[in-house]
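*Asks:* heads up, no residue letters with this:
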């Protein structure tokens, strides 16, 4: 019995020794699919765990009349490896965050100003759509297409929170029309006519 308890104590102590409190991102090292490597603990400061970038409004003077200010590991090293991150959404009147996905995380949106219509499409093509007011929350499951549109006559603001320090992002419109994918292939896969595709490529910077 004594030998068993002694071995159990050794295992517990060994397990505790393996626990790492945090892994502050070393932004000077390359990023991998599993995140950034850890900065030496001797170089970690409290500032690694504080991010003030979400206090300022983003610049909405763009084609989508919206701005996303991220607080991912690349901007906020302290969240690296913790499975959390955040961002600020600013949507001017008529602003839109187009259909997009986050392949690495689920998302929760909290509206703090204005009114935002948000929705997502399930893998069964069911649509879940709601107009959100100040204080409302909506969750978007990982990997599903979703969007946000401002319904107010002034700038709407929301904060989004992710279940990853690097949720990833792919915007559908840009994936289709902001690159050199041949127009014929885009037409074959979207059933859009060539004139419409070329117009969208012209707007979003695509070629071919």
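*Replies:* Structure's in. What do you need? Quick caveat, the model's predicted, so the values are computed rather than measured.
*Asks:* When you work out contacts or count neighbours from here on, use the C-alpha atoms and nothing else.
*Replies:* Fine.
*Asks:* in this structure, which spans are helices?
*Replies:* Secondary structure of the chain (DSSP state H): helices at 2-18, 172-177, 183-190, 194-204.
*Asks:* in the third one, what counts as buried?
*Replies:* It refers to helix 183-190. Buried residues in helix 183-190, counted by 16 or more other Cα atoms under 10 Å: 183, 186.
*Asks:* Relative to the whole chain's centre, how far out is that helix?
*Replies:* Here the centre of helix 183-190 is set off from its chain's centre by 28 Å, with Cα atoms, centre = their mean, to the nearest Å.
*Asks:* ok and it relative to helix 194-204, angle-wise?
*Replies:* Using axes from the mean of the first three to the mean of the last three Cα atoms, to 10 degrees, one finds that helix 183-190 and helix 194-204 are set 110 degrees apart in direction.
*Asks:* With respect to residue 126, which of the helices of the chain lies nearest?
*Replies:* helix 172-177 (17.9 Å; Cα to Cα).
*Asks:* putting a second one here so we can go through both:
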């Protein structure tokens, strides 16, 4: 009597491989939100992807309103820029929504220094002035564009990038993120102003410079 080929070990293994390769059914995907909003309770510790919800009975219209991006920032600092963030820490209504924005003011020649956002992609919208915006890929390819008012540039998640005012007057840009708290690794501060400091011999070897150069750069960032 012949065996049913569908019950052979080879067939069973083949069928299992096919099943594993199929897309997961919708029931196994992340569920849709079961609430309209979750305004952050900033007095509690964050866990997972956000803060615990403020009781709905204590939520008001002000929790969904933020006025911080309407004010021009002080650009007299070392980089000639000022960044105002509208993320979950300053705007609790963004909690669990996966969006945030920054306002970036630039003095003439000001630069938003080389940095990356580990948790978000970014779009840059110029409102006033002319900005050179650029990023570098992990393959060491550099892309850039000079933007004028109304123009957009997108920066993929996690890549090192910058913005620089190349006009003669002040500039203003709004940046948006697909994260309520995108994070920012600012390279000059990470490298030369960390607490405790990165050892000089590591920086010296990395940049192929003398100790005096490393110390000079550290002194500019207060480290």
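*Replies:* Yes, it's here. This one's a predicted model, so the numbers in the text were calculated from it and none came from an experiment.
*Asks:* quick one on the thing from earlier: with distance to residue 114 of the first structure added, can I get the helices of the first structure in CSV?
*Replies:* Compiled in CSV, the helices of the first structure are given as follows (distance: least, Cα to Cα, whole Å):
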stretch, distance to residue 114 of the first structure
helix 2-18, 47
helix 172-177, 25
helix 183-190, 34
helix 194-204, 28
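*Asks:* Tell me the spacing between the residue nearest to the spatial centre of the first structure and residue 100 of the first structure.
*Replies:* For the first structure, the residue nearest the mean C-alpha position is residue 167 (4.7 Å; Cα atoms, centre = their mean). Shown here: residue 167 of the first structure relative to residue 100 of the first structure, a distance of 12 Å by Cα to Cα, to the nearest Å.
*Asks:* and if you look at residue 120 of the first structure?
*Replies:* Taking Cα to Cα, one finds residue 120 of the first structure at 9 Å from residue 100 of the first structure.
*Asks:* Give the residues shared as contacts by those two.
*Replies:* The contact sets of residue 120 of the first structure and residue 100 overlap at 144, 145, 146, 147 (Cα atoms under 8 Å, 6 or more residues apart in numbering).
*Asks:* can you count the residues close to the second one?
*Replies:* Neighbourhood size, residue 145 of the first structure [other Cα atoms under 10 Å]: 23.
*Asks:* before we move on, what about residue 112 of the second structure?
*Replies:* 20.
*Asks:* Map it onto the first structure.
*Replies:* Residue 112 of the second structure maps onto residue 97 in the first structure when the alignment is built from TM-score structural alignment.
*Asks:* same thing with residue 143 of the second structure?
*Replies:* By TM-score structural alignment, residue 143 of the second structure lines up with residue 128.
*Asks:* wouldn't that match be in contact with residue 117 here?
*Replies:* No - contact criterion Cα atoms under 8 Å: residue 128 of the first structure and residue 117 do not qualify, at 10.7 Å.
*Asks:* More neighbours: those two, which one.
*Replies:* Remark: of residue 128 of the first structure and residue 117, residue 117 carries more neighbours, 16 against 12, as counted by other Cα under 10 Å.
*Asks:* Aligned to that one, what sits in the second structure?
*Replies:* So residue 117 of the first structure corresponds to residue 132, using TM-score structural alignment.
*Asks:* Brilliant, that's me finished.
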